[in-house]
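In: 3D model of this:
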Amino acid sequence: MSVTSVSIGAIYARECQAEFRKAWRMPEFSLPTILLPLGFYSLFALALGQAGGRGPQLPLLATFGVYAALGPAIFGFGVGMANERQQGLLELKRVSPMPAQAIVAAKLIMCMVFAFAVVVALHGLATLAGGVRLPFLTQLGLAAIQTVSVVPFACIGLLLGLALRDQAAMAAANVAFFLLAVLGGLWMPMAAFPGWLQHFALLLPSYHAGELALHAVGLGDRYPASLHAIVALGETALFAAAALWAWRRQLASV
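Out: Down below sits the predicted model:
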């Protein structure tokens, strides 16, 4: 292994370490990211549901796992990137020898690790308190879908963080967060919404990620899982292209 490759690997590792330290030192980010999905699941699936997995425990495990990926992605990228721009940290990093892509990669890894940790806790809560029993491979596939769903949300967050200043990014992140969570069907079944809102949900990546999670446990809607996967990948590519354009524009201005 060359010295250059070791040096680049060390740079990525240091940047990831810095992102994790920053996240843990910001309880206003880490605590809601961890506690809200678990708290909402305890309320809606356990306190208001039936025991033994016959109520909403299983479908809400699927959708709340996607919801667990939404928070760190939208706020970690959206608000975090906007704050770094506002404080001049992004410009400082750009004049250092660190590769530009390490900044985004470290944030993405941090968000995925946070999401995976919450997903594991959520699965444990559903199993121990909700009586949900899933085959190991099914549970593994569900957790993978829920964790990977960070990616499209991170692209949206990155776009917000690069396009807006810190206060505006916070407001926009809150709007995007609740829009994607509620209208994407992550908190309640889409059947509870009027018809026009159900059609609007088809435009949201959170809806398709949630449906992929539901299909993984045999509870998906009338559309095949492959269709949801194609739409989710297409929307991810669209948001990624927009975020890449904003990123290159930001780098050019440094």
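In: please make it C-alpha for all contacts and neighbour counts, starting now.
Out: Fine.
In: number of nearby residues for residue 137?
Out: 9 (other CA atoms under 10 Å).
In: so which strand or helix has it?
Out: helix 136-148 (DSSP states H and E).
In: ditto for residue 91
Out: helix 89-94.
In: identify each buried residue in that helix, please.
Out: 90, 91 (16 or more other CA atoms under 10 Å).
In: about what we covered before: what packs against the helix holding residue 137?
Out: Under the contact criterion of 3 or more CA pairs under 8 Å, 6 or more residues apart in numbering; DSSP states H and E, helix 136-148 touches helix 57-73, helix 100-128, helix 205-216.
In: the helix or strand following it packs against which elements?
Out: Heading C-terminal from helix 136-148, the first helix or strand you meet, by DSSP H and E, is helix 150-163. Packing partners of helix 150-163 (3+ CA pairs under 8 Å, 6+ apart): helix 57-73, helix 80-87, helix 100-128, helix 166-182, helix 225-253.
In: another sequence for comparison is provided below:
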Amino acid sequence: MNYTSIECASSTSEQFVPMSPAKTLKVYWLETKFEWLKTIRNPAFALPAILFPVIFYLFFGVLMNHGNVQAASYLLSTYGTFGVMGPALFSFGAALAVERGKGWLDIKEASPMPASAQIISRLIVSMIFSLLIIISLGIIGVFFGGVELSVFQGALLSVILVFGGLPFCLLGLALGMMLKAESAPAIVNVIYLPMAFLSGLWIPITMLPNFLQTFANFLPPYHLSQLALKVMQQDVGDSVFTHLLALTLFAVIFFVFALVAHKRKQN
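Out: Next up is the predicted model:
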């Protein structure tokens, strides 16, 4: 064996040496840190993600329903659902498609970084944005809308909405793997806004025609908003198990779509 083959064998063996748990954790931390910095330095994403739900809630939930605490409480839950959908769909869907189109994901996949690091980092950043949105809506609802929200209710509502955003992250991941960079933002919006309206996030679901109320059961925002409305005791009455099961099924379906799209991208 010549020196060249020895060097190649040595470099190959070094390439597959697994990282220690401490180094792996540091990689996840750094990827999350830079994903966060990249996101907040992009005003085209960061500002609309937080301001749109807040402005809509301030206008429709507080100003147009001034003195109507029940409406303000209802819309706090539904606009909270609307708020967590945005970062999930656009961070994973539109942003991922753009980065994939520029070849940035190929560079990351060729690096020694664990493949899951870029997904976990986006998920954490999306959850942080969701929490900021929920806190902002809660402050407006309590101080300007007259919403009576205990500490336990506020914490429970936050947990439901933040972790309930997982199916939308997986939907965004599937879209980000399938869509082209040029069309991704428009297509995500076409999915995002009608799905929100048909799920009863902008007006009470009971005000929609009966066939649309039935159709809402096949949309994930409806089930998440109903879980959030249970905290306010304003849901339509289905069980918690029903909504959790539906969200779990949606998450599994979107995850399968993302895997299929990823495999097609590699072929």
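In: which residues touch stretch 224-235 of the second structure?
Out: 73-74, 77-78, 81, 153, 156-157, 160-161, 164, 201, 236, 240, 243, 247 (CA atoms under 8 Å, 6 or more residues apart in numbering).
In: the second structure: which residue goes with residue 245 of the first structure?
Out: Under the alignment defined by TM-score structural alignment, residue 245 of the first structure is paired with residue 260 of the second structure.
In: what number of residues lie near that match?
Out: Neighbour tally, residue 260 of the second structure, other CA under 10 Å: 14.
In: and the one 5 residues further on, by the same measure?
Out: Around residue 265 of the second structure sit 10 other residues, with neighbours defined as other CA under 10 Å.
In: the closest residue to it other than its chain neighbours and residue 72 of the second structure, how far apart?
Out: Spatial nearest neighbour of residue 265 of the second structure, excluding adjacent residues (CA to CA, 6 or more residues apart in numbering): residue 177 at 7.6 Å. Distance, residue 177 of the second structure to residue 72 of the second structure, by CA to CA, to the nearest Å: 37 Å.
In: can you check residue 100 of the second structure too?
Out: From residue 100 of the second structure to residue 72 of the second structure the distance is 40 Å (CA to CA).
In: these two: who's more crowded?
Out: The neighbour comparison of residue 100 of the second structure against residue 72 (other CA under 10 Å) goes to residue 72, with 28 against 19.
In: contacts only, for that one.
Out: Applying CA under 8 Å, 6+ apart, the residues near residue 72 of the second structure are 61, 62, 65, 141, 145, 146, 147.
In: which SS state does the aligned partner of the fifth one in the first structure fall under?
Out: The criterion is TM-score structural alignment: under it, residue 145 of the second structure has residue 130 as its aligned partner in the first structure. Secondary structure of residue 130 of the first structure, reduced to three states by DSSP: H, G, I helix; E, B strand; the rest coil: coil.
In: residue 130 of the first structure against residue 46, yeah?
Out: Yes - proximity of residue 130 of the first structure to residue 46 meets the contact threshold set by CA atoms under 8 Å, at 6.1 Å.
In: neighbour count for those two, which is higher?
Out: residue 130 (26 against 23).
In: where's the residue nearest the centre of the second structure relative to residue 154 of the second structure, distance?
Out: Nearest to the mean C-alpha position of the second structure, by CA atoms, centre = their mean, lies residue 88 at 2.2 Å. The gap separating residue 88 of the second structure from residue 154 of the second structure is 21 Å, by CA to CA.
In: and residue 52 of the second structure, by the same measure?
Out: 21 Å.
In: please apply the same query to residue 184 of the second structure.
Out: On the measure of CA to CA, residue 184 of the second structure and residue 154 of the second structure end up 34 Å apart.
In: more neighbours: the two, which one.
Out: Between residue 184 of the second structure and residue 154, counting by other CA under 10 Å, residue 184 is the more crowded of the two (22 against 16).
In: ok, that one - contacts?
Out: Here residue 184 of the second structure is in contact with 93, 94, 97, 98, 175, 176 (CA under 8 Å, 6+ apart).
In: what's the match for the second one in the first structure?
Out: Residue mapping for residue 94 of the second structure onto the first structure gives residue 79, with TM-score structural alignment as the criterion.
In: equivalent analysis for the fifth one, please.
Out: Residue correspondence, TM-score structural alignment: residue 175 of the second structure in this structure matches residue 160 in the first structure.
In: which residues does that match contact?
Out: 78, 79, 82, 169, 172, 173.
In: list buried residues within the residues you listed.
Out: By 16+ other CA under 10 Å, those give 78, 79, 82, 169, 172, 173 as buried.
In: tell me the secondary structure for residue 45 of the second structure?
Out: Residue 45 of the second structure ends up helix, using three-state DSSP.
In: can you find the partner of it in the first structure?
Out: Residue 45 of the second structure maps onto residue 29 in the first structure, by TM-score structural alignment.
In: off-centre distance for the helix or strand harbouring residue 35 of the first structure?
Out: Taking DSSP H and E as the definition, residue 35 of the first structure sits inside helix 27-41. In terms of CA atoms, centre = their mean, to the nearest Å, the gap separating the centre of helix 27-41 of the first structure from the centre of its chain is 13 Å.
In: ok, stretch 139-152 of the first structure next?
Out: Relative to the chain's own centre, stretch 139-152 of the first structure is displaced by 9 Å; criterion: CA atoms, centre = their mean.
In: and for the equivalent of residue 192 of the second structure over in the first structure, the neighbour number?
Out: Alignment note (TM-score structural alignment): residue 192 of the second structure maps to residue 177 of the first structure. Applying other CA under 10 Å, we find 20 residues neighbouring residue 177 of the first structure.
In: do I have it right that residue 32 of the second structure meets residue 124?
Out: Yes - between residue 32 of the second structure and residue 124 there is a contact under CA under 8 Å: 7.2 Å.
In: between the two, who's got more neighbours?
Out: For residue 32 of the second structure and residue 124, the more surrounded residue by other CA under 10 Å is residue 32, and the numbers stand at 21 against 15.
In: list the contacts of the more buried one.
Out: 117, 118, 120, 121, 122, 124, 125.
In: mind putting the buried ones among the contacts of residue 160 of the first structure in TSV, distance to residue 252 of the first structure included?
Out: Below are those laid out as TSV (distance: CA to CA, whole Å):
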residue	distance to residue 252 of the first structure
78	20
79	21
82	17
169	21
172	24
173	25
